[in-house]
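Q: sequence unavailable; structure follows:
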């Protein structure tokens, strides 16, 4: 089994590395192996075997009542923690819902934040951002918190030569990051992970304007109810289409914007919004509702921007 894994990994990496693409490109290769799904199936197999063994060993003897157990505690342990965006399960209370969510309340490097040009440090020394995404069959789901499109291995970004695989992209209405103190109507997050488990997220904000033809691919199959992932082999929506023409971006160290709010996330948020029509934004909002976490304090962090402001020359005056 180990040999077969290594062969598949080699196939994925060799396809990605040998494809000639520009810094922001859309590869036209066929779909690649979804190694992540295969690994999940392999992980599930030992659990199923264990369950059968446990059933055989713990079968009660005839006429002997089984020992009393705290079924409520057992059910509560197996039941996933529920959180949301309103009421007593909203962002204000995430840190109190479970010890696992404590960082949502106690963390000092939380996301999202308000991005302001005057407070960000201009620099030309930020690592280059190289985006290499491929066209793959559309895998879409409504997970109860957002509309998410899942991606197989083979699409990635490189930041300063370090590779992060694209895992998924998802949407928030309104935007989670603010610009100059204002929320935009929508934001998409592209979530990546490197081989050591470190996360890097690209954020793109949407403003109301012209229709975005690429969003129609999603809107035509938008799952209105939470449920399992659906796969459309004849459809594809490459998130490279959401990258704005002006590729200036903010960079800062933050967190996941949903529980458990883990920190150490490398954030890159593009300065320039992209457009979507009012009708398209409304269609997303009808399904998502308001699923944006409020902004958090920057605290002692520095927000960098990938551009430096031009030095203003002193105005020249002539007196008559």
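A: That came through fine. Computed from a predicted model, the values in this text were never measured in an experiment. Numbering: from 1, shown residues only.
Q: when you work out contacts or count neighbours from here on, use the C-alpha atoms and nothing else.
A: Fine.
Q: tell me where the chain has helices.
A: Along the chain, counting by DSSP state H, helices occupy 2-18, 35-57, 71-78, 94-97, 103-106, 215-219, 278-288.
Q: and the ones you listed: which comes nearest residue 300?
A: The minimum distance between residue 300 and these falls on helix 103-106, with 14.5 Å, by C-alpha to C-alpha.
Q: buried residues in that closest one?
A: For helix 103-106, burial by neighbour count (16 or more other C-alpha atoms under 10 Å) applies to 103-105.
Q: make a markdown table out of those and add distance to residue 74.
A: Converted to a markdown table, the buried residues of helix 103-106 look like this (distance: C-alpha to C-alpha, whole Å):
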| residue | distance to residue 74 |
| --- | --- |
| 103 | 25 |
| 104 | 26 |
| 105 | 27 |
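Q: all strands of the stretch 151-300 of the chain, in order?
A: Remark: strands assigned in the stretch 151-300 of the chain by DSSP state E, counting those that start in this stretch are 156-159, 162-172, 178-179, 182-183, 186-193, 199-208, 230-232, 249-255, 263-270, 274-276.
Q: residue 51 is nearest to which of the ones you listed?
A: Relative to residue 51, the nearest member of the strands of the stretch 151-300 of the chain by C-alpha to C-alpha is strand 230-232, separated by 28.5 Å.
Q: just to revisit the earlier point, which one of the buried residues of helix 103-106 sits closest to residue 142?
A: residue 104 (23.3 Å).
Q: ok so, going back, any idea which of the helices of the chain gets closest to residue 305?
A: Closest approach to residue 305 among these (C-alpha to C-alpha): helix 103-106, 25.7 Å.
Q: so how many other residues sit close to residue 244?
A: Neighbour count for residue 244, taken as other C-alpha atoms under 10 Å: 17.
Q: also this one, for the comparison:
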């Protein structure tokens, strides 16, 4: 069993929204017709620009000629997507996992945490915000502290268990003082509403491409961690370009739940933003 501890803090964060209004009229005069045509042209240009901007925010995507199978050829920095031997995500065959409890011991020092959510195309990065007078959320692994930096969300899940995927996957990225990365991954299935996530799902649903929005509610980060669950660990990589290796993954077997509405909020912006599973090669998956 993994022990968890939590403290409570309050923080209010204001958000802003963007409202765009457009209008046009008609008249019988030729000059007015020209103005109307110009207005329509301007509006069309703006719409085209917006759509183009949305597609151009990232130089990679989850489909087409810039999809996962072509990431390695987009530019040299992404080449490891093709050549790497420790790429993520993977399909975890639970029967093949080697039991080693000492290697999978996680000590949580999590706090309720505020996040700012940035969306770019079909990716979302929820960045943890420091709060005055309150410690950052951390997890201790092998006597080393890792600080929670961000949460990334994929729908459906990227990792699989015995060939099965889930409705969504939360990936909690942590970094140590010596710049080592550990990602704690939690599957999500449809069920009861998830109170721990705060207003993150609704913020994502309303997010504009390229925008950053501060959440109004804190995430009860400890509440995102499943109780009494088997945890699988392996050496892998980031799952988005440049898919850098040197990442230690901790994948929980037991999923948490979100309501149908919460999952719908996520898929409005993030549908099918999952990289396909990668070859395990000679890596060993360990469990507790």
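A: Cool, the structure landed. Quick caveat, the model's predicted, so the values are computed rather than measured.
Q: overlay the chains and give the TM-score.
A: These two chains, once laid on top of each other, score a TM-score of 0.77 by TM-score structural alignment, normalised by the length of structure 2; 237 aligned residues with a C-alpha RMSD of 2.0 Å.
Q: ok, back up a step: now distance to residue 151 of structure 1 too, for the helices of structure 1, in a markdown table please.
A: Formatted as a markdown table, the helices of structure 1 follow (distance: least, C-alpha to C-alpha, whole Å):
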| stretch | distance to residue 151 of structure 1 |
| --- | --- |
| helix 2-18 | 13 |
| helix 35-57 | 10 |
| helix 71-78 | 28 |
| helix 94-97 | 28 |
| helix 103-106 | 27 |
| helix 215-219 | 15 |
| helix 278-288 | 20 |
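Q: so which of these gets nearest residue 158 of structure 1?
A: Judged by C-alpha to C-alpha, the one of the helices of structure 1 that comes nearest to residue 158 of structure 1 is helix 2-18, at 11.7 Å.
Q: residues contacting the residue nearest in space to the middle of structure 2?
A: Nearest residue to the geometric centre of structure 2 (C-alpha atoms, centre = their mean): residue 152, 1.6 Å. Residue 152 of structure 2 sits next to 123-126, 170-173 when contact means C-alpha atoms under 8 Å, 6 or more residues apart in numbering.
Q: ok, and the residues you listed in structure 1?
A: Among the contacts of residue 152 of structure 2, the contacts conserved in structure 1 (both residues aligned by TM-score structural alignment, their matches' C-alpha atoms under 8 Å) are 123-126, 170-172.
Q: which member of those residues is positioned nearest residue 87 of structure 2?
A: Distances from residue 87 of structure 2 to those, taken by C-alpha to C-alpha, are shortest for residue 171, at 15.4 Å.
Q: the corresponding residue of structure 1 for that closest one: how many residues sit nearby?
A: Under the alignment (TM-score structural alignment), residue 171 of structure 2 pairs with residue 189 in structure 1. Residues lying near residue 189 of structure 1 (other C-alpha under 10 Å) number 22.
Q: quick one: end-to-end length of stretch 242-261 of structure 1, please.
A: In stretch 242-261 of structure 1, first residue to last residue: 25 Å (C-alpha to C-alpha, to the nearest Å).
Q: and it, which stretch of structure 2?
A: Alignment of stretch 242-261 of structure 1 against structure 2: residues 224-243, by TM-score structural alignment.
Q: so what's the residue opposite residue 285 of structure 2 in structure 1 once aligned up against?
A: Using TM-score structural alignment, the partner of residue 285 of structure 2 in structure 1 is residue 303. The contact partners of residue 303 of structure 1, taken as C-alpha under 8 Å, 6+ apart, are 115, 119-121, 250-252.
Q: wait, which of these is closest to residue 76 of structure 1?
A: Looking across those and measuring by C-alpha to C-alpha, the closest to residue 76 of structure 1 is residue 252, at 37.0 Å.
Q: rewinding a little: of the kept ones among the contacts of residue 152 of structure 2, buried ones?
A: 123-126, 170-172.
Q: for these, work out which two are farthest apart.
A: Farthest-apart pair in these is 123 and 172; separation 14.3 Å (C-alpha to C-alpha).
Q: identify each buried residue in stretch 86-104 of structure 1, please.
A: 91, 93-97, 101-104.
Q: structure 2: matching residues for that stretch?
A: Under TM-score structural alignment, the match for stretch 86-104 of structure 1 in structure 2 covers residues 63-81.
Q: straight-line length of the matching stretch, end to end?
A: From the first residue to the last, stretch 63-81 of structure 2 extends over 15 Å; the measure is C-alpha to C-alpha.
Q: got the end-to-end distance for stretch 132-151 of structure 1?
A: Terminal residues of stretch 132-151 of structure 1 are spaced 13 Å apart (C-alpha to C-alpha).
Q: quick one: stretch 111-121 of structure 1 to chain centroid distance?
A: Its chain's C-alpha centre and that of stretch 111-121 of structure 1 lie 20 Å apart, by C-alpha atoms, centre = their mean, to the nearest Å.
Q: what comes into contact with that stretch?
A: With contacts defined as C-alpha under 8 Å, 6+ apart, stretch 111-121 of structure 1 is touched by 176-181, 250, 254-257, 293-298, 302-305, 308.
Q: among the residues you listed, which ones are buried?
A: 176-179, 250, 254-257, 293-295, 298, 303-305.
Q: ok, the residues you listed vs residue 157 of structure 1, which is closest?
A: Of all those, residue 157 of structure 1 sits closest to residue 250, with 16.1 Å by C-alpha to C-alpha.
Q: how near is the closest one to residue 267 of structure 1?
A: From residue 250 of structure 1 over to residue 267 of structure 1 the distance is 8 Å, taken as C-alpha to C-alpha.
Q: what of residue 23 of structure 1?
A: To residue 267 of structure 1, residue 23 of structure 1 is 19 Å away according to C-alpha to C-alpha.
Q: neighbour count winner among those two?
A: Per other C-alpha under 10 Å, whichever of residue 23 of structure 1 and residue 267 has more neighbours is residue 267, with 24 against 14.
Q: which residues sit in contact with the more buried one?
A: Residue 267 of structure 1 touches 200-203, 250-254, counting by C-alpha under 8 Å, 6+ apart.
Q: if we use 6 Å, what do you get?
A: 200-201, 251-252 (C-alpha atoms under 6 Å, 6 or more residues apart in numbering).
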